[in-house]
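Q: Can you look at this prediction? I've put the sequence above it.
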Amino acid sequence: MNWLRRYRLKLFFLVMSSGLAAGVFVASVRAGNQDDKNHETILWVGAVLAVGVVLVAATEAALNEREKENARREAERAVTALAFAYQQTFWPLSQALGTLSQEYAAAYSGSAATLPAGLAGTQAAQSTSVIKTVLLAASVLTAERHPVSGLPTARCAFYRMTDPATHTFTLVDWAGRAFTPRPTVDGTLGSHFRHDILEPRDPYHVSKETGLVSKVDLSGKDYRSVIAVPVVAGSREFGVLAVDAPRDTDLKDVHVHLMKSLARFLGAALALA
């Protein structure tokens, strides 16, 4: 009976409006009889009942608007809490893990120790697993899913810097909505990746909130929101993690914090591999 307690006020208004509407109907039928000595009184009763129907409908509409406003505020509080979690937990954790991984990898590579048998294969396999997990997480945790198919409307791709001299970034893997992203990012876009995102360690966020113009056109059309973040670990620069979505309101500031954290986890895995 939880539903009854939750919707008892709406049920009350429904019953009241139905009763008043029935009263209006009966009054209109009775008022049609000109010979009835209470003809005028019935007309007044019908008018009062009709006003009652309007008032009940207006009250119910106001109640619905109040519930919508409360739901909107709850959603805003949830987004704020999520952003706080990203900033206070995931981001520092991923940053520390990336630095530790880089320090470990640098110390190990500079030593005379021999890599244990099987470790290289394990590192490569786990690195691939982390990449796929990060890409999938970004594609399903950012923009809303398609209302009919339930599939992601966002798409995430990881581009590794393969030639710093020519600012060339090569697609490693991607997940989310079709179509496949471009295989390489070079030229002007490559320069944007390196000088605006990777070297300064700054995210690039295109959306209605920022008003920036997309320089990261990964699909050619139907993607109006973009977040591109650097994938680094300590002093090492691996590439750029980019997510895009079809509407300019899809990707918000809270998603920037998420992408930065995911990119740090990815950088830590790459440093160890």
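A: That came in fine, so what should we check first?

Q: hey, let's count contacts and neighbours off CA atoms from now on
A: OK.

Q: any chance you could map the helices in the stretch 51-200 of the chain?
A: Along the stretch 51-200 of the chain, counting by DSSP state H, counting those that start in this stretch, helices occupy 91-109, 119-141, 187-192.

Q: need the contact list for the nearest residue to residue 154 once chain neighbours are set aside.
A: For residue 154, ignoring the flanking residues on the chain, the nearest one in space by C-alpha to C-alpha, 6 or more residues apart in numbering is residue 245 at 4.4 Å. By C-alpha atoms under 8 Å, 6 or more residues apart in numbering, the contact set of residue 245 is 143, 153, 154, 155, 222, 223, 224, 225, 226, 251.

Q: ok, and here's another one to check against it:
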Amino acid sequence: MKQWLAERGVHYLFLLFSAVLGVAVAVVSVWADGAQGADKRQWALIAGVSAFGVVLITHFEKRLVEKGKKRAEDRAIRAEAGMAQLYTTTLRPLSDKIKAMAEFYADAAPLPSSLPAQTVADLDDRRKDILDQVLAGAVDLTAPPLGPSYLPRARCSFYLYDAATGGFTLEATFPGYRPPRTVIDPVGAAHMKNEILGGGGKTFRIDGEQVTRSYLIPEGTGYEAVIAVPVIHGTQEIGVLSVDAPRFADFIDPHVTLMESLARILAASYALK
């Protein structure tokens, strides 16, 4: 904050000097108009020095702007590198271990076929809490809100897969003011099954380069970028977790690792069912 104020102060100081020198050039030109001989040359010299000062200040300010942009770019590069390291070395391994532990527990001590209704309701509530946190976390960590409205720009959704019908039904989404389709059409469902959930699961990304369009985002939705990841417990294909963003540039490679990690955490919650 202090650095920003200092930079703005220098900017306004340069602006003030430039304005003063600009006015000086105009005033001196008027005064020199009626002068003759040495006086005229003196006024011309003053006008030249003032004009040179304007050019010099403009040059210095441009250099400051360029340095500011370079610092911002360097900070962005360092932030992306730190994000990649955090997701790759911490979040991803941790989510893998949580998922493996949940699957081990579910296989070693499966829940009885009949549970008290209250227990079932409690498990569903806890699973919903995890799902809500996964959706909100994906939105906040991929395409954070921008001013002045600060409304969420990304949208994260989770579709449950029905193995009997081959269909996908929306289980939850965040934020709620721009919901996606509640039921995926047969063509889109086949795409999600074959490209994302099937074959052990694989991540699908619309990045504007390798892939530019998908059934996951119909035309006119206001989103163009997608990262979709499978949610699988053992051999059970649970569903697809996807996050959408308004622009391709909103997503970077570490966001893929983030979504894969969140999908594993979500799968762990469904393992205990």
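A: Structure received. Keep in mind that what you see is a predicted model, and the values were worked out from it rather than measured.

Q: tm score of chain vs chain?
A: For these two chains in superposition, a TM-score of 0.86 is obtained (TM-score structural alignment, normalised by the length of the first structure); 271 aligned residues with a C-alpha RMSD of 2.8 Å.

Q: looking at the second structure, which of the contacts of residue 245 of the first structure still make contact?
A: Among the contacts of residue 245 of the first structure, the ones still in contact in the second structure (both residues aligned by TM-score structural alignment, their matches' C-alpha atoms under 8 Å) are 143, 153, 154, 155, 223, 224, 225, 226, 251.

Q: The third one reaches residue 243, doesn't it?
A: Okay, so that is residue 154 of the first structure. Yes. Here residue 154 of the first structure lies in contact with residue 243, judged by C-alpha atoms under 8 Å, at a distance of 6.7 Å.

Q: what touches both of those two?
A: Here residue 154 of the first structure and residue 243 have residue 139 as joint contacts, going by C-alpha under 8 Å, 6+ apart.

Q: hang on, the earlier thing: want to try a markdown table for the helices of the stretch 51-200 of the first structure, with mean neighbour count and distance to residue 11 of the first structure as columns?
A: Putting the helices of the stretch 51-200 of the first structure into a markdown table (neighbours: other C-alpha atoms under 10 Å; distance: least, C-alpha to C-alpha, whole Å) gives the following:
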| stretch | mean neighbour count | distance to residue 11 of the first structure |
| --- | --- | --- |
| helix 91-109 | 18 | 47 |
| helix 119-141 | 17 | 37 |
| helix 187-192 | 17 | 58 |
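
Q: Looking at those, which is nearest to residue 73 of the first structure?
A: The closest of the helices of the stretch 51-200 of the first structure to residue 73 of the first structure is helix 119-141. By C-alpha to C-alpha, the value is 20.4 Å.

Q: What is the mean deviation of the closest one from its aligned residues in the second structure?
A: Comparing helix 119-141 of the first structure with its match in the second structure after superposition yields a mean distance of 1.5 Å (mean C-alpha distance after the TM-score superposition for the first structure).

Q: So residue 205 of the first structure belongs to a helix, correct?
A: No. Using DSSP: H, G, I helix; E, B strand; the rest coil, the secondary structure at residue 205 of the first structure is strand, not a helix.

Q: how close does it sit to residue 70 of the first structure?
A: 29 Å (C-alpha to C-alpha, to the nearest Å).

Q: Please say which of these two ends up with more neighbours.
A: residue 205 (26 against 12; other C-alpha atoms under 10 Å).

Q: Could you find the counterpart of that one in the second structure?
A: When the second structure is aligned by TM-score structural alignment, residue 205 of the first structure is paired with residue 205.

Q: The nearest residue to its match once chain neighbours are set aside: which element?
A: The spatially closest residue to residue 205 of the second structure, leaving aside those adjacent along the chain, is residue 227, at 4.4 Å (C-alpha to C-alpha, 6+ apart). Taking DSSP states H and E as the definition, residue 227 of the second structure sits inside strand 225-233.

Q: again, but for residue 237 of the first structure
A: For residue 237 of the first structure, the host element (DSSP H and E) is strand 236-245.

Q: To what extent does that strand diverge from the second structure after superposition?
A: With mean C-alpha distance after the TM-score superposition for the first structure, strand 236-245 of the first structure departs from the second structure by a mean of 1.3 Å once superposed.

Q: Residues contacting the very next helix or strand once past that strand, please?
A: Per DSSP H and E, strand 236-245 of the first structure leads on to helix 253-272 as the next helix or strand towards the C-terminus. With contacts defined as C-alpha under 8 Å, 6+ apart, helix 253-272 of the first structure is touched by 79-80, 82-83, 86-87, 90-91, 94-95, 97-102, 104-105, 123, 126-127, 130-131, 134, 138, 142, 203, 205, 209, 227, 229-233, 236, 238, 241.
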